[in-house]
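Enquirer: how would this look folded up:
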Amino acid sequence: MKGFTPFFSVILVALLASEHSATKLNVPRLRLSYKDLLSTNRSSIFSGHHGQLSLTAVFLDEYHDRLFLGGKDVLYSLTLGPVSTESKEIYWPPLPGNREDCVQRGKEPQTECANFVRLLQPYNRTHLLACGTGAFQPMCAFVYVGHRGEHVFTMDPTNVENGRGKVPHDPSLPFASTFSGGELYTGLTADFLGRDSVIFRSMGGRSTMRTETDQKLLHDPKFIAAHLIPDNDDRDNDKVYFFFTEKAMEAGDREGAIHTRVGRVCANDVGGQRVLVNKWSTFIKARLVCSVPGPHGIDTHFNQLEDVFLLRTKDERNPDVYAIFSTISNVFQGFAVCVYRMADIREAFNGPFAHKESPDYQWGAYEGRVPYPRPGV
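Expert: Alright, predicted model coming up:
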């Protein structure tokens, strides 16, 4: 629904301990030195190719009991369980000529013009989807990892697909993705210059989807995490949630202020008509607030989202969302963990919308009749 921007609702449950209680909580239940760890004979050292382990992607596969690692021009497979030094390696450089093109376009040969593996996602029971920057020409391939109990690790380097929209061109830029139902949902900057910030849906049998180019939707975002969370037993109502920070555009915010958002799209969104062909018609976002509770905490917003972890419960529709925040305000510096209930997040999305009567007006709650179907569903 064009013309509607979601109201940035406040949702908060803070886990902030007092100085006294925090001291108690910070005492670990078990202390183990590096020397003690080695003496248990339950660990081994893996230092990568020629002792250089520059990791850019990590995926722990509990089904296969494997740890998959991605780095600069390389993929690794390590077995878990009993201590084992067995590892397998795949050399995966950029396609011929791409490294040279990258250098000619002004990028650094060592730190940018390589294939930095950024994405490792399980594709099916026997294959892994791997995507890398490809010397600023992203590429993806399927890695055969075998069946459970096997340690197979092979790739056809000639069977490579275009990775644009799946990982950023620049190895230093953040992004977030989740793979579900044969489709990849990704929040990233999808162009060579790192300016086109979008949420993509790619792969699968449906057409590619993306957000509109509109700063009200995504204003210089930094994507942190993406998760598919069902609304109910009807899988047609599944939503994909993106957690990110962006530059604030609300009235009253100082220039350069950063807000943390949670955005979502409907997984079954097929786009709209006219200018919304192959564009999300259900994207909506709300503000995610983490602050010290009470009247004295009004200026203690932790606005820099660092990471997100979903603690799954028996009800797959209602995981607890744990988020790590930092702050670099002029008032104080520090870190915090805030936990959010999915019911509260959904309530925010079901609340009032914000809109602007014209570009010169301030944001305000939309008080008109909510159209049917409701924007965002």
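Enquirer: Could you use CA atoms for every contact and neighbour count after this?
Expert: OK.
Enquirer: got the contact list for stretch 150-165?
Expert: Outside of stretch 150-165, the residues within contact range by C-alpha atoms under 8 Å, 6 or more residues apart in numbering are 64, 77, 79, 88-90, 92, 131-133, 137-146, 186, 188-191, 200, 202.
Enquirer: quick one: which of these sit in strands?
Expert: 77, 79, 88-90, 131-132, 139-144, 186, 188-189, 200, 202 (DSSP state E).
Enquirer: Give me the buried entries from these.
Expert: Neighbour-count burial (16 or more other C-alpha atoms under 10 Å) is assigned, among the ones in strands among the contacts of stretch 150-165, to 77, 79, 89-90, 131-132, 139-144, 186, 188-189, 200, 202.
Enquirer: need the helices for the stretch 201-350 of the chain, in chain order.
Expert: Using DSSP state H, counting those that start in this stretch, the helices found in the stretch 201-350 of the chain span residues 342-349.
Enquirer: Surely Cys102 is in a strand?
Expert: No - read with DSSP: H, G, I helix; E, B strand; the rest coil, Cys102 is helix and lies in no strand.
Enquirer: Gly134 is in contact with that one, correct?
Expert: No - counting by C-alpha atoms under 8 Å, Cys102 stays clear of Gly134, with 9.3 Å between them.
Enquirer: Among these two, which residue is more densely surrounded?
Expert: Neighbour count, other C-alpha atoms under 10 Å: between Cys102 and Gly134, Gly134 has more, with 31 against 19.
Enquirer: How about that one: what's its closest non-neighbour residue?
Expert: Asn115 (4.1 Å; C-alpha to C-alpha, 6 or more residues apart in numbering).
Enquirer: Surely Ser197 is in contact with Asp220?
Expert: Yes - in this structure, Ser197 is within contact of Asp220 by C-alpha under 8 Å, at 6.8 Å.
Enquirer: In terms of neighbours, single out the busier of those two.
Expert: Ser197 (26 against 18).
Enquirer: Just list the residues touching that one, thanks.
Expert: Counted by C-alpha under 8 Å, 6+ apart, Ser197 has contacts Gly187, Leu188, Thr189, Ala190, Thr213, Leu218, His219, Asp220, Pro221.
Enquirer: Recalculate using a threshold of 7 Å.
Expert: Ser197 is in contact with Leu188, Thr189, Ala190, Leu218, Asp220, Pro221, counting by C-alpha atoms under 7 Å, 6 or more residues apart in numbering.
Enquirer: Sequence B follows; please return its structure for comparison with A:
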Amino acid sequence: MLLSNLSYPDLLEEKHLFLPSVCLFIELKSTGTAHHFSFLLNSTDYRILRMDEDHDRMYVGSKDYILSLDLHDINKEPLIIHWPVVPQRKTECYLTLFALPQGECGNFIRLIEPWNRTHLYVCGTGAYNPICTYVDRGRRSQEYIFRLEPGKVDSGKGKCPYDPKLNSVSALINGELYAGVYIDFMGTDSAIFRTLGKQTAMRTDQYNSRWLNDPTFVHAHLIPDSAEKNDDKLYFFFREKASEMGQSPMTQSRIGRICLNDDGGHCCLVNKWSTFLKARLICSVPGADGIETHFDELRDVYIQPTQDTKNPVIYGVFSVSGSVFKGSAVCVYSMADIRMVFNGPFAHKEGPNYQWVAYTGKIPYPRPGTCPGGTFTPNMKSTKDYPDEVINFMRNHPTMYNAVYPVHKRPLVVRTNVDYEFTTIAVDQVAAADGSYEVLFLGTDRGSVQKVIVLPRDDLQTEELVLEEVEVFKQQLYVGSVLGVTHLALHRCDVYGEACADCCLARDPYCAWDGKSCSRYSSSQKRRSRRQDVKYGNPIRQCRGYNSNTNKNTLETVQYGVEGSTTFLECQARSPHVSLKWHLQKENSDRRKEVSLLIRSLQSSDSGIYQCTSTEKNFKHTLVKLQLVVLSSRTVNNVLVETGSPALPPLQRPCWIT
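Expert: Take a look at the predicted model:
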């Protein structure tokens, strides 16, 4: 699984990793569940990741370099290709871009696609002159071949952007490259292109804002419509500007599609897509007053395969486009809903001063957007055979009137009033003891990765839980950003403690109590010993007979303080969902009094036994039992005078302080 293009520039520096604990990344490294790689001191921008399961390699594109990593041992020295632009081109770039940072005059790798079993097709920005070439990767990973094919460099126009800051997406299918990209130096001409291969080179209608209006391309994915290959369609996910009468342009998220066998029109739309359609993707929260709060900016898409290749589950990450508040959400879409919209009415607009309405006139045959030679057009072998009225209709009606709404008409995950936004997503399907669960790995613009599971409840609502990063056999999570690549294991079951209750309360589908410890869940384990309850997290029911182990987690210690000083009562929470409370029990008393974790001015009356109790899902147990001894300032001063050194050692704070 890959998470790439996290936008926070210092993601992979330890001091800037904003996870729940400031020390968590150090802990991840020390436990072997995270490894950070910044391979080259003179290179940046490690955002292009491509997994190669056949060769057990992962390819990384950066500035002027292509790397090949061994997935069996990510710490092995990578295979490296240095692919800079020629000095003359770099000089030309500097002279042309004197007003821009000179660091952009490099060859930023933006496309890595498998060409065949032995070669990759790779493209870079080429210092604002895109170039592409072939990379020999060998037939087997054991050959350790990784080299540029000499004399194979060709133009990257229509395949890779000029500007490294502009997003592009690509898919190499049957020797043909489909790409959503800006194709000019100034970044004004956007298009969905088809190049390479034997079919006609194709693109979207140029400078036609009804087709594409300043788009930001996010993802491209082939999804078959039926068993008939001629029905196959390539879906593009992007966001673009849209405007209604009297309104300023606003951002809207889109899903577009084209037929793979589109040849363009005969007289109109020559060498232009004649099957291109697009629809709006809605991700919104309905308010009590009926007004929806929209998350308009599509940031990332993950296609989760199912047993039916025609109906994958589509996850989208969205953020808010306006400046009123900061927020983001994850919405889930079904292919059935998407196809229903594309089979519905077309959007129609008479002129610039008219509103968009549903087209009510006669729809020409074959229906615009239908693939030639497919289920509904078996006798038409090419779009060039389509009547002119079909092609003309397509040119003027590329947008569907209805929008695609998420499953259950609401987001799966919502974040508002927080200081970060989601930017990327990867999803893993996990088989647990009580069913199958989908775990979301969500990258943020602050450089953190949240692991989230959304559980169905009996009242038809859902419950969201934030979990931790862990590892599943050969499956790994790789995070790419500007400064490097980090590998996170997908499970860290041992951090949930040594008690059955803590393991059960974690509700992590990767982990289960095996009778001795919290360990990686396996369906082959004996049911008698394993304890796991992802949906409800009920330790009282699951851990009967194991509850005594909670005592292992109780930290018993003595803490000293000086009269008049400030003291923190420190208690490490193992779960972000737990409620912690401190209680004071004075000597010779059975009564317990709830106290604050910060005592601003210690008095002798504050001496006593303090207990930190955690409560989660109605399950309580003691985490810390602390005897606080308050010393008079006179006594401490006497000790300092006599010894010349402090009497008390400094407190050692844990990473996660509550």
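Enquirer: I'd like to know how many residues surround Tyr340 of structure 1.
Expert: The burial count for Tyr340 of structure 1: 20, using other C-alpha under 10 Å.
Enquirer: what's the closest non-adjacent residue to it?
Expert: Using C-alpha to C-alpha, 6+ apart, the closest residue to Tyr340 of structure 1 is Val321 (5.0 Å).
Enquirer: What residue in structure 2 is paired with that neighbour?
Expert: In structure 2, the residue matched to Val321 of structure 1 (TM-score structural alignment) is Ile314.
Enquirer: okay but its match is in contact with Asp300, surely?
Expert: No - under the criterion of C-alpha atoms under 7 Å, Ile314 of structure 2 makes no contact with Asp300, lying 10.6 Å away.
Enquirer: Show me which of these two is the more surrounded one.
Expert: Counted by other C-alpha under 10 Å, Ile314 of structure 2 and Asp300 do not tie: Asp300 has more neighbours, with 24 against 16.
Enquirer: So what does that one match up with in structure 1?
Expert: So Asp300 of structure 2 corresponds to Asp307, using TM-score structural alignment.
Enquirer: now do Gly156 of structure 2
Expert: In structure 1, the residue matched to Gly156 of structure 2 (TM-score structural alignment) is Gly163.
Enquirer: So that match versus Arg148 of structure 1, what's the distance?
Expert: Going from Gly163 of structure 1 to Arg148 of structure 1 by C-alpha to C-alpha, to the nearest Å gives 28 Å.
Enquirer: Over to Thr178 of structure 1?
Expert: 23 Å.
Enquirer: can you check Phe353 of structure 1 too?
Expert: From Phe353 of structure 1 over to Arg148 of structure 1 the distance is 49 Å, taken as C-alpha to C-alpha.
Enquirer: ok, those two, which is more surrounded?
Expert: Counted by other C-alpha under 10 Å, Phe353 of structure 1 and Arg148 do not tie: Phe353 has more neighbours, with 24 against 14.
Enquirer: I'd say that one and Glu367 touch.
Expert: No - if you go by C-alpha under 7 Å, Phe353 of structure 1 and Glu367 don't touch, sitting 8.3 Å apart.
Enquirer: so what's Asn237 of structure 1 up against?
Expert: Pro230, Asp231, Cys266.
Enquirer: If we ignore the residues flanking it in sequence, what's nearest the residue nearest in space to the middle of structure 2?
Expert: The residue lying closest to the centre of structure 2 (C-alpha atoms, centre = their mean) is Ile425, at 2.0 Å. Leaving aside its sequence neighbours, Ile425 of structure 2 sits nearest to Leu442 (C-alpha to C-alpha, 6+ apart; 4.7 Å).
Enquirer: and the one you found, helix, strand or coil?
Expert: Leu442 of structure 2 ends up strand, using three-state DSSP.
Enquirer: before we move on, the earlier item: so of the contacts of Asn237 of structure 1, which ones are in strands?
Expert: Those of these lying in strands (DSSP E): Cys266.
Enquirer: As TSV, the contacts of Asn237 of structure 1 with neighbour count and distance to Ala286 of structure 1 would be great.
Expert: Formatted as TSV, these follow (neighbours: other C-alpha atoms under 10 Å; distance: C-alpha to C-alpha, whole Å):
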residue	neighbour count	distance to Ala286 of structure 1
Pro230	19	18
Asp231	17	17
Cys266	21	15
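Enquirer: quick check, nearest of the contacts of Asn237 of structure 1 to Gly106 of structure 1?
Expert: Cys266 (39.4 Å; C-alpha to C-alpha).
Enquirer: coming back round to it: next, show the common contact partners of Cys102 and Gly134 of structure 1.
Expert: By C-alpha under 7 Å, 6+ apart, no residue touches both Cys102 of structure 1 and Gly134.
Enquirer: what number of residues lie near the residue nearest to Ala323 of structure 1 when sequence neighbours are not counted?
Expert: Nearest residue to Ala323 of structure 1, sequence neighbours excluded (C-alpha to C-alpha, 6+ apart): Val308, at 4.5 Å. Residues lying near Val308 of structure 1 (other C-alpha under 10 Å) number 20.
Enquirer: now the strands: where do they sit in the stretch 251-400 of structure 2?
Expert: 277-281, 284-286, 292-294, 297-304, 313-319, 327-334, 347-348, 357-358 (DSSP state E, counting those that start in this stretch).
Enquirer: mind checking which of these is nearest Leu580 of structure 2?
Expert: Of all the strands of the stretch 251-400 of structure 2, strand 327-334 comes closest under C-alpha to C-alpha, at 28.0 Å.
Enquirer: which residues of structure 1 does that closest one align to?
Expert: Matched against structure 1 by TM-score structural alignment, strand 327-334 of structure 2 falls on residues 334-341.
Enquirer: The matching stretch vs structure 2 - mean distance after superposition?
Expert: For stretch 334-341 of structure 1, the mean deviation from structure 2 after alignment is 0.4 Å (mean C-alpha distance after the TM-score superposition for structure 1).
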